[in-house]
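> sharing a sequence plus its predicted fold:
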Amino acid sequence: MSGQLQGKVALVAGGTRGASRAIATELGRAGATVYVTGRTTREQRSEVNRPETIEDTADLVREAGGEAIAIRVDHLDPEQVRALAERVDSEQGRLDILVDGLWGGDGYLDWGKPVWEQSLDGALRMIRLGIDAHIITNHFLLPLLIRRPGGLVVEMTDGTAEYNARYRKGTSLPFYVAKAAAHHLALGLADDLAPHDCTAVAMTPGWLRSEAMLDEFGVTEENWRDALEKMPHFCISESPTYVGRAVSALAADPKAARFTGQTLSSEQMALEYGFTDVDGSRPVGWRYMVEVADVGKPADPTGYR
């Protein structure tokens, strides 16, 4: 992918960690100039209260060969997002790729509880983080993107449209609504952008080996398989780089518009564009969840990696 996005300007909103960090890195590896926004910097943390920072992500982009600009932005504050758009316009005069990776709501999840037993403040915060922040971001940044044909908007989510067509039992109502909203955001944005020859999709990784997930299991990316003793189905997990490569490949595809309005996955894009995860495999996480994990079969990635 090196050089395929040379001259392109990308903005990864919520690029502090996880899938969004890897997407920013891979866009940079392909030659893009990448703006990385989020709330956690080396001076202050967001409510997520993790050590990863937007400056760290920018360093990874540069190490991969791209240019990076880290800017602290709370995307729920319209004035901060307006100022961000004005800065990108002043510095670049364009925006070619917008990745809405905004979230930060896992701490409010209240796994498996009915809505009346959850914290109302936490439930509404998830909706704000997963929906409102995305709409605010699109409102201010899409006027830059539509200046040129070929722009791409990627709404990050959790789960394919098919998987989320049924309620995700064991999660929670506000989490489900916030994540399923990405499918509809992609549909609506695709229609809005069509007259400008721009594309909008939703994108989901599979079972992501994010920094938080690795910490949860007490492992690292190097020894992640040690977590299988505690969680056997983690055998289907994928590195953040996998979905990073998915977005980078899509952004470099001159015919990406054929996917507009759809929800795509890292596994689908790997088959489409021929890339692999960092270990050389091609995990097909969502099919595995349907055919193995959700029906109670023993963990076995054979045929799914």
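That came through, no problem.
> all contacts plus neighbour counts: C-alpha atoms, from now on.
OK.
> any idea how many residues pack against the residue lying closest to Tyr163 once chain neighbours are set aside?
Excluding the flanking residues, the one nearest Tyr163 by Cα to Cα, 6 or more residues apart in numbering is Trp286, at 7.6 Å. By other Cα atoms under 10 Å, the residues close to Trp286 number 24.
> is it fair to say Ile71 lies in a helix?
No - under the criterion used here (DSSP: H, G, I helix; E, B strand; the rest coil), Ile71 is strand, not part of a helix.
> how many neighbours does Cys289 have?
Residue 289: Met, not Cys. Neighbour tally, Met289, other Cα under 10 Å: 18.
> for Leu124, see how far away Ser172 is.
Relative to Leu124, Ser172 is positioned 12 Å away (criterion: Cα to Cα, to the nearest Å).
> the two: who's more crowded?
When Ser172 and Leu124 are compared for neighbours, Ser172 comes out ahead with 20 against 15, by other Cα under 10 Å.
> so who does that one touch?
By Cα atoms under 8 Å, 6 or more residues apart in numbering, the residues touching Ser172 are 109-115.
> buried stuff in stretch 224-237?
For stretch 224-237, the neighbour count (16 or more other Cα atoms under 10 Å) marks 224-227, 232-237 as buried.
> put this next to the first one:
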Amino acid sequence: MEKNATTANSTPHQDVTKEDEDTRRTGRPGSLAGRIALVAGATRGAGRALAVELGRAGATVYVTGRTTREHTSEVGRPTETIEQTAEAVTAAGGTGVAVRTDHLDQGQVGALVERIDREQGRLDVLVNDLWGGEHLLVGSVFGKKSWETPLADGLRILELGVRSHVVTAALALPLLIRSSAPLLVEVTDGTAAFNRRYRDNLYYDLAKNAPIRIAFGLGQELAEYGGTAVAVTPGYLRSEQMLDHFGVTEETWRDAVARDPHFGVAESPYYLARSVAALAADPDRAARWNGRSTSSAELAEVYGVRDVDGSRPDGLGYMADVVYGGKPGTPDDYR
């Protein structure tokens, strides 16, 4: 797939073994050695996994969020902290640096970028995984018309899911473009194709489509710098919050299928994270992905990635074909 390709940290014209090639293709240890990454919104879920997998591939990863061991955000999950994420990054083989940051506060984001500049001199990978609005959805948003949704909750969703992304990109991009091959990853819910259907509520629909357009627009701007901007989405994400919702653990998650048969196609946060780490290690990523939206399943197919259980689930495909499309099929057909 990448015959005779070299990375920024390899020696030109060296012999490339099959093992070397596989390492670069799948984002395995060492493929991102020397790279500097920022995962904005890395407290839990996909953000934490993304930080860990970038670290496993050798990167130095700055991890941000609002919940620390001393402070809990409005999400209200005090046992999940950015310090834990940073420690997990380091344990995986990278270097994790936790920086408490509210990405709606321009001063805090500016200070974060200045710190990365001071300590590293550049930024190679920016992952915008900012959200934290799940607590506003059930009861307040889902199942309600826009005019029935409390306006304060709707606007907060746009703050958390759109404004935070714009603020972070605006302040971090001048540092990111110093990289020889800058990469911006916008994490959202749904691809452009999947999100042609209405996403349940106006505010949620706007919040989850905006990152797709951000990646498209910034892809145009980053192209002259050899950069890549891509929007990525998991399928049915088996996050900590979702596991808690069903009263199961990562080890017993299939017990939840009795309550929700669709959960049978669920994927761990590491499925998306492994796929993005492979994308980050791909020297041809700009030609393949710039300006596009894609899913964990599509990336996994391209890069030969599998989830922690060895499967390759396609949650969006299952939802589009079976749940919304009426085609026959089961979750196991899409694993």
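Structure received. Note that the structure is a prediction, hence the values are computed from the model and not measured.
> if we can go back for a sec, for the contacts of Ser172 of the first structure, which ones persist in the second structure?
Contacts conserved in the second structure for the contacts of Ser172 of the first structure, using both residues aligned by TM-score structural alignment, their matches' Cα atoms under 8 Å: 110-115.
> report the two of these separated the most.
By the measure Cα to Cα, Trp111 and Val115 form the most distant pair in these, at 10.4 Å.
> what about Gly112 of the first structure, neighbour count?
14.
> translate it into the numbering of the second structure.
The pairwise alignment with the second structure assigns Gly112 of the first structure to Gly143, based on TM-score structural alignment.
> hmm, its match is touching Tyr203, no?
No - in this structure, Gly143 of the second structure is not within contact of Tyr203 by Cα atoms under 8 Å, at 12.0 Å.
> which helix or strand contains the equivalent of Ala200 of the first structure over in the second structure?
The alignment partner of Ala200 of the first structure in the second structure, by TM-score structural alignment, is Ala229. When elements are assigned from DSSP states H and E, Ala229 of the second structure belongs to strand 228-233.
> residues of that strand that come out buried?
For strand 228-233 of the second structure, by 16+ other Cα under 10 Å, it's 228-233.
> hang on, the earlier thing: TSV for the contacts of Ser172 of the first structure, including distance to Glu291 of the first structure?
Formatted as TSV, the contacts of Ser172 of the first structure follow (distance: Cα to Cα, whole Å):
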residue	distance to Glu291 of the first structure
Leu109	26
Asp110	26
Trp111	23
Gly112	22
Lys113	26
Pro114	27
Val115	29
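> and those residues, which are buried?
By 16+ other Cα under 10 Å, the contacts of Ser172 of the first structure give 109-110 as buried.
> looking at the contacts of Ser172 of the first structure, which is nearest Arg258 of the first structure?
Checking the contacts of Ser172 of the first structure one by one against Arg258 of the first structure (Cα to Cα), the nearest turns out to be Leu109, at 34.7 Å.
> just checking, the closest one touches Thr171?
Yes - Leu109 of the first structure is in contact with Thr171 according to Cα under 8 Å; the separation is 7.2 Å.
> what's the neighbour count on Thr137 of the first structure?
24.
> got a list of what it touches?
Thr137 of the first structure sits in contact with 75, 81, 100, where contact means Cα under 8 Å, 6+ apart.
> from the residues you listed, which ones fall inside helices?
In helices, defined here by DSSP state H, the members of these are Val81.
> what distance do you get for the equivalent of Leu112 of the second structure over in the first structure to Val48 of the first structure?
Taking TM-score structural alignment for the superposition, Leu112 of the second structure sits opposite Leu84 in the first structure. Distance from Leu84 of the first structure to Val48 of the first structure, counting by Cα to Cα: 22 Å.
> more neighbours, those two?
Under the criterion of other Cα under 10 Å, the comparison of Leu84 of the first structure against Val48 puts Leu84 first, with 21 against 15.
> skipping adjacent residues, who's closest to the more buried one in space?
Leaving out its chain neighbours, the residue that sits closest to Leu84 of the first structure by Cα to Cα, 6+ apart is Val73, at 7.6 Å.
> and if you look at Gly188 of the first structure?
Using Cα to Cα, 6+ apart, the closest residue to Gly188 of the first structure is Gly261 (7.5 Å).
> the one you found should be in a strand, yeah?
No - counting by three-state DSSP, Gly261 of the first structure is not found in a strand; it is coil.
> have a look at how far, on average, the strand or helix carrying Ser90 of the first structure is from the second structure.
Of the helices and strands defined by DSSP H and E, Ser90 of the first structure is found in helix 78-92. Compared with the second structure after fitting, helix 78-92 of the first structure has a mean deviation of 0.4 Å; criterion: mean Cα distance after the TM-score superposition for the first structure.
> centre of the chain versus that helix, how much separation?
Here the centre of helix 78-92 of the first structure is set off from its chain's centre by 21 Å, with Cα atoms, centre = their mean, to the nearest Å.
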